[in-house]
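Student: model the following, please.
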Amino acid sequence: MDVLSDVVAVTRTGRPRSAHVRWHAPWGQEFASVPGSAGFQVILRGSCWLLSPDAEPFQLGTGDVVFLPHGRGHTLADSPGTPVTAAACGPDEVPLSAIHVAGTHVSDTVDRSGDGGPVTVVLCGAYQLDPSRTHPLLLTLPDLIHLPARAGRHPELSAAVSLLAAELENPRLGTDAAVPVLLDALLLYILRIWFNEQSSQVNPTGWAAALNDPPVTAALHAIHRDPASPWTVAKLAAESGLSRAPFARRFALLIGQPPIGYLTWWRMTAAARLLRTSDAPLRSLAAQVGYTSEFAFASAFKRTHGMAPGAYRRKN
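Tutor: This is a model prediction of the structure:
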C-alpha cells in the first residue's frame, strides 16, 4: 500500500459516521470537541457561517468542504448572531452534534425546521482515530482545513461528495455498504488535496515535503509495502537511490525521526491493528511485522504499548 492509504487504513478505527442535515433559518448548531476523531462538514446547498472559539467567523458556500482532523469543537449557523443549540449528549441527537461519538455507523437524513427561512443542506460526519497511535502525518495537520469550492477543481472530491449525499438522501439496496466506502474515499481525497497543495508551495516542510520528495517517498513506500522485510538504513537508502548517510539525514529531516525509528513505530502500529482485528497466533502476527522471534516481538510491543501483545488483544 502507499503511505497515505496505509495511514488511513491503520489509524482509523470503527466505522465512520455521517448525516445529511437540512436546516431552515434561523439556526445555529454547536459541534462538541471530541479528541480522537476527525470531523468534516460539506455544504451541499445554501450557505452558513463557521464559528470557532479562537478565530474570526467565516462564511461557507455551496460545495465548500471543511475538515477538522483533530476533532476540534466548532459551530455552524445561518448567521454569526443566531442563538446556538448546545451540543447533544445522547444517541438520539447523533446526526446533529454527537456524531463523533456514536457507537455504531450512522447514516441518516435530518430536517431541522426554523421559521421557514432559507434552507442550508450540510453533509456532516466523523472518523474515529486511534489516539494512542495517531500517525505523525495526521499530527502535522492544522486544526481546520478549508477547501473552498472552485469550478473545475477537485473533481474526484466533488464526485465523492455527490455520491455520498445521494446515498444518504435516498437510501437504497446496498447503501449500508456504500456509505463507509465513500466516506473513506472522501477522507483520502481531502488529505490528498491538502498535501498536494502544501507541497506546491515554495519551500514546503514536514510531511508535505516528504510526500513530494522522491527518495524519501520511495523509502516510505518500501516500508509500508513490506514492513516484514529485514530493512536496514543501507537497504532503504538503496530503495531511495541515495547513499546511506545523505539518505538518513534527509529522511530524519523530513519525517522527524530516523528511518529505523519510523520502521519500528510503524511495525508496532500495524501489529496493534492486527491484534485488534485478527485472532492469528502471535507467532504468525510477529512474522507479518518483521520479527522471526515471538519473544523479540513481544518485548518490542511491550516497550511501545506498555503491555504484552496478549493483554493488548484481550483489552481491545
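
Student: switch to C-alpha atoms for all contacts and neighbour counts from now on
Tutor: Fine.

Student: in the protein, where's the longest helix?
Tutor: helix 175-199 (DSSP state H).

Student: distance between it and the chain's centre?
Tutor: Distance of helix 175-199 from the chain centroid (C-alpha atoms, centre = their mean, to the nearest Å) equals 8 Å.

Student: list the buried residues in it.
Tutor: Using 16 or more other C-alpha atoms under 10 Å as the test for burial, helix 175-199 gives 179-180, 182-191, 194-195, 198-199.

Student: do the same with stretch 4-12
Tutor: Those would be 4, 7, 8, 10, 11, 12, for stretch 4-12 by 16+ other C-alpha under 10 Å.

Student: so what's the fifth one up against?
Tutor: Meaning residue 11. Contact analysis of residue 11 by C-alpha atoms under 8 Å, 6 or more residues apart in numbering lists 129, 130, 133, 134, 135.

Student: coming back round to it: packing partners for the longest helix of the chain?
Tutor: In terms of contacts (3 or more C-alpha pairs under 8 Å, 6 or more residues apart in numbering; DSSP states H and E), helix 175-199 is packed against helix 3-11, strand 12-24, helix 155-169, helix 206-210.

Student: can I get these in CSV with distance to residue 145?
Tutor: Output for the helices and strands packed on helix 175-199, formatted as CSV (distance: least, C-alpha to C-alpha, whole Å):
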stretch, distance to residue 145
helix 3-11, 17
strand 12-24, 18
helix 155-169, 14
helix 206-210, 14
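
Student: my guess is residue 235 is in a helix, correct?
Tutor: Yes. Secondary structure of residue 235 (DSSP: H, G, I helix; E, B strand; the rest coil): part of a helix.

Student: count of residues packed around it?
Tutor: Residues lying near residue 235 (other C-alpha atoms under 10 Å) number 15.

Student: mind checking how far it is from residue 142?
Tutor: 34 Å (C-alpha to C-alpha, to the nearest Å).

Student: strands of the chain, start to end?
Tutor: Assignment of strands within the chain using DSSP state E yields the ranges 12-24, 28-31, 37-45, 48-52, 55-60, 65-68, 74-77, 107-112, 119-129, 145-147.

Student: identify whichever of these lies nearest to residue 166.
Tutor: Judged by C-alpha to C-alpha, the one of the strands of the chain that comes nearest to residue 166 is strand 12-24, at 9.4 Å.

Student: tell me what the closest one is packed against?
Tutor: Under the contact definition 3+ C-alpha pairs under 8 Å, 6+ apart, strand 12-24 sits against strand 107-112, strand 119-129, helix 155-169, helix 175-199.

Student: buried residues in that strand?
Tutor: Buried-residue list, strand 12-24, by 16+ other C-alpha under 10 Å: 12, 13, 15, 16, 17, 18, 19, 20, 21, 22, 23, 24.

Student: here is a second sequence; please produce its structure as well for comparison:
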Amino acid sequence: MFSSYFVNMDSIDKFLELLDLKTEIDVFCSFRSPYLMQAPQAEKGKACFHLLLSGHCQMRSDKSVHRLQAGDFCLWTQGSMHQIGDAAEYSSVQVEQQNGILYRHNCQQDPSLQMICGHYRAGNQAAAGLLSLLPEPLIVSLKQIPQLSALSSLIYQEALARHLGSATVIKSMCEILLLFALRHLSSLPEQQSLIRLFSDPALSKAITPIFHNLADNYTIEQLAQKAYMSRATFARRFQQLSGMGVQAFVRLLRMSMAAKLLRQTNLSSSQIMAQIGYQSEAAFFDAFKAQFGTTPARYRKNLLANG
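Tutor: Have a look, this model is predicted:
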C-alpha cells in the first residue's frame, strides 16, 4: 500500500511535533449488547479516540453514523459529542480502577465490544487550530496494515493483563498509533484533507521546506514554483485540502512552535522570533498576541506560574 504512493513521513513527524500532543488513556470499555454510552463535547484542542480491540459497535454524531469493528481506530479531531452503542437508553455500568487504568463494563464475560478510549491534547491554542484541520471523524482500519494490527494486539494484551505500568505502556503505543494512522491515511489517493498534503506529489514538494525550516520566508509564488503550479492553482489547491490559506497555515505553525519554545526552553523572544521567521519584533509580538491574547513574556510567566 505504502509503495504505490509517496508519503512524506518527515513532514508528518514535524506536523505532529508542532501539535505538541499529550496522550491520555481515559477508559477500557467492555460491553455486551444492548448498551449505550456518550462521549461529551470536548474542549478545543482535545481530540478523543477509540480503538476497537474486539467486537463491533455503532458510533454516531449529529452529522454521521459509522459502523466500526475490531481493529478500527476512530479519532474525533474536534472533540464532537458522539454516542456509542445500540441501545435506546444509557446503560448502567460498573467502574473500577487498577494500575492507572479505568475499567468500565456491564458484563463479566462474553462482551460484544472491547475498546480503549483516550484523547490527544494539543499543547497550545495554535496547535489546537492545526489539530482541528484534520478530518472528523478520522477512521483507520488497522487490520489492513500489519504493523498497526500487531500494535493493536499488543495494546489489547496489555489492557487485559492489568500489569503495573500498563497505563504508561498503552499511552506510549497510542502515540505511535496516531503517527502510523496518519501515515496510512495520507497514502490514500481518495483522501482530500490536510493530511493529503503529505503525499500529494506536487504539494508535498512545497510544504516540506516549510516544515524543515520555519525561519525561511517563502512567498506563495516560490512555493507554487516548487509544486510546479501557477500561484492561483497552488493557492486554490492548498485551500481545498487544508481548509485555510497558505499564509494563515504557516502562521499557525510558527505560533505553535513559538509557544512550544517558550515552554520548553529559556530562549529569549528575539531568539525565538528569529527561529520562526520574523525579522520584526513588533510583527512577532502582534502575531503572538493575536493568537494567544498576551505577550510572549507573559505567556511564559503564566506557564511557569501554573506549573
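
Student: what would you report as the TM-score here?
Tutor: Here the TM-score for the pair of chains, by TM-score structural alignment, normalised by the length of structure 2, is 0.76; 289 aligned residues with a C-alpha RMSD of 3.5 Å.

Student: re earlier: what's the angle between the longest helix of structure 1 and strand 119-129?
Tutor: 80 degrees (axes from the mean of the first three to the mean of the last three C-alpha atoms, to 10 degrees).

Student: got the angle for helix 175-199 of structure 1 vs strand 107-112?
Tutor: Taking the same axes, to 10 degrees, one finds helix 175-199 of structure 1 and strand 107-112 inclined to each other by 80 degrees.

Student: what lies in contact with helix 175-199 of structure 1?
Tutor: Here helix 175-199 of structure 1 has contacts from 4-5, 8, 15-17, 67, 107, 145, 154, 156-157, 160-161, 163-164, 167-168, 204, 207-209, 211-212, using C-alpha under 8 Å, 6+ apart.

Student: before we move on, the earlier item: out of the buried residues of strand 12-24 of structure 1, which comes closest to residue 76 of structure 1?
Tutor: Nearest to residue 76 of structure 1 among the buried residues of strand 12-24 of structure 1, with distances taken as C-alpha to C-alpha, is residue 23, at 10.5 Å.

Student: show me what contacts the spatially closest residue to residue 252 of structure 1 that is not a sequence neighbour?
Tutor: The shortest distance from residue 252 of structure 1 to any non-neighbouring residue, by C-alpha to C-alpha, 6 or more residues apart in numbering, is to residue 258 (4.7 Å). Counting by C-alpha under 8 Å, 6+ apart, residue 258 of structure 1 makes contact with 248, 249, 251, 252.

Student: residue 111 of structure 2 now?
Tutor: Shown in contact with residue 111 of structure 2 (C-alpha under 8 Å, 6+ apart): 30, 31, 32, 33, 55.

Student: tell me how far it lies from residue 143 of structure 2.
Tutor: 20 Å.

Student: one more: residue 27 of structure 2?
Tutor: Distance, residue 27 of structure 2 to residue 143 of structure 2, using C-alpha to C-alpha: 22 Å.

Student: next: residue 136 of structure 2.
Tutor: 21 Å.

Student: do residue 271 of structure 2 as well
Tutor: Distance of residue 271 of structure 2 to residue 143 of structure 2, computed by C-alpha to C-alpha: 46 Å.

Student: check residue 150 of structure 2 too.
Tutor: In this view, residue 150 of structure 2 and residue 143 of structure 2 are 9 Å apart by C-alpha to C-alpha.

Student: again with residue 251 of structure 2
Tutor: Distance from residue 251 of structure 2 to residue 143 of structure 2, by C-alpha to C-alpha: 37 Å.

Student: which of the two has more neighbours?
Tutor: Per other C-alpha under 10 Å, whichever of residue 251 of structure 2 and residue 143 has more neighbours is residue 251, with 19 against 15.

Student: structure 1: which residue goes with that one?
Tutor: In structure 1, the residue matched to residue 251 of structure 2 (TM-score structural alignment) is residue 264.

Student: now do the same contact list for its match.
Tutor: By C-alpha under 8 Å, 6+ apart, residue 264 of structure 1 has no neighbours at all.

Student: nearest spatial neighbour of residue 33 of structure 2, skipping sequence neighbours?
Tutor: Nearest one to residue 33 of structure 2, counting by C-alpha to C-alpha, 6+ apart, is residue 112 at 6.2 Å.

Student: that neighbour reaches residue 54, doesn't it?
Tutor: Yes. If you go by C-alpha atoms under 8 Å, residue 112 of structure 2 and residue 54 touch, sitting 7.5 Å apart.

Student: thinking again about what came up before, could you flag which of the contacts of helix 175-199 of structure 1 are buried?
Tutor: With burial judged by 16+ other C-alpha under 10 Å, the buried subset of these is 4, 8, 15-17, 67, 107, 145, 157, 160-161, 164, 167-168, 204, 207-209, 211-212.

Student: so what's the residue nearest the centre of structure 2 up against?
Tutor: Among the residues of structure 2, the one closest to the centroid is residue 131, at 5.6 Å (C-alpha atoms, centre = their mean). Residue 131 of structure 2 makes contacts with 19, 45, 47, 77, 78, 122, as judged by C-alpha under 8 Å, 6+ apart.

Student: looking at those residues, spot the one nearest residue 95 of structure 2.
Tutor: residue 47 (23.0 Å).

Student: what's the neighbour count on residue 58 of structure 1?
Tutor: A total of 12 residues lie near residue 58 of structure 1 under the criterion other C-alpha under 10 Å.

Student: could you do residue 206 of structure 2 as well?
Tutor: Neighbour tally, residue 206 of structure 2, other C-alpha under 10 Å: 23.

Student: which position in structure 1 pairs with residue 76 of structure 2?
Tutor: In structure 1, the residue paired with residue 76 of structure 2 is residue 68, using TM-score structural alignment.

Student: who touches its match in this structure?
Tutor: By C-alpha under 8 Å, 6+ apart, the neighbours of residue 68 of structure 1 are 38, 39, 40, 143, 144, 145.

Student: so which of the residues you listed persist in structure 2?
Tutor: Counting by both residues aligned by TM-score structural alignment, their matches' C-alpha atoms under 8 Å, the contacts of residue 68 of structure 1 that remain in contact in structure 2 are 38, 39, 40, 144, 145.

Student: touching, the third one and residue 122? I think so.
Tutor: Going back to what we said before, that points to residue 40 of structure 1. No. Using C-alpha under 8 Å, residue 40 of structure 1 is not in contact with residue 122, being 10.0 Å away.

Student: which of these two has more neighbours?
Tutor: The neighbour comparison of residue 40 of structure 1 against residue 122 (other C-alpha under 10 Å) goes to residue 122, with 27 against 22.

Student: sorry, back to before: now the contacts of residue 258 of structure 1 as TSV including distance to residue 273 of structure 1 and neighbour count?
Tutor: TSV is the format used below for the contacts of residue 258 of structure 1 (distance: C-alpha to C-alpha, whole Å; neighbours: other C-alpha atoms under 10 Å):
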residue	distance to residue 273 of structure 1	neighbour count
248	28	20
249	30	13
251	25	24
252	25	17
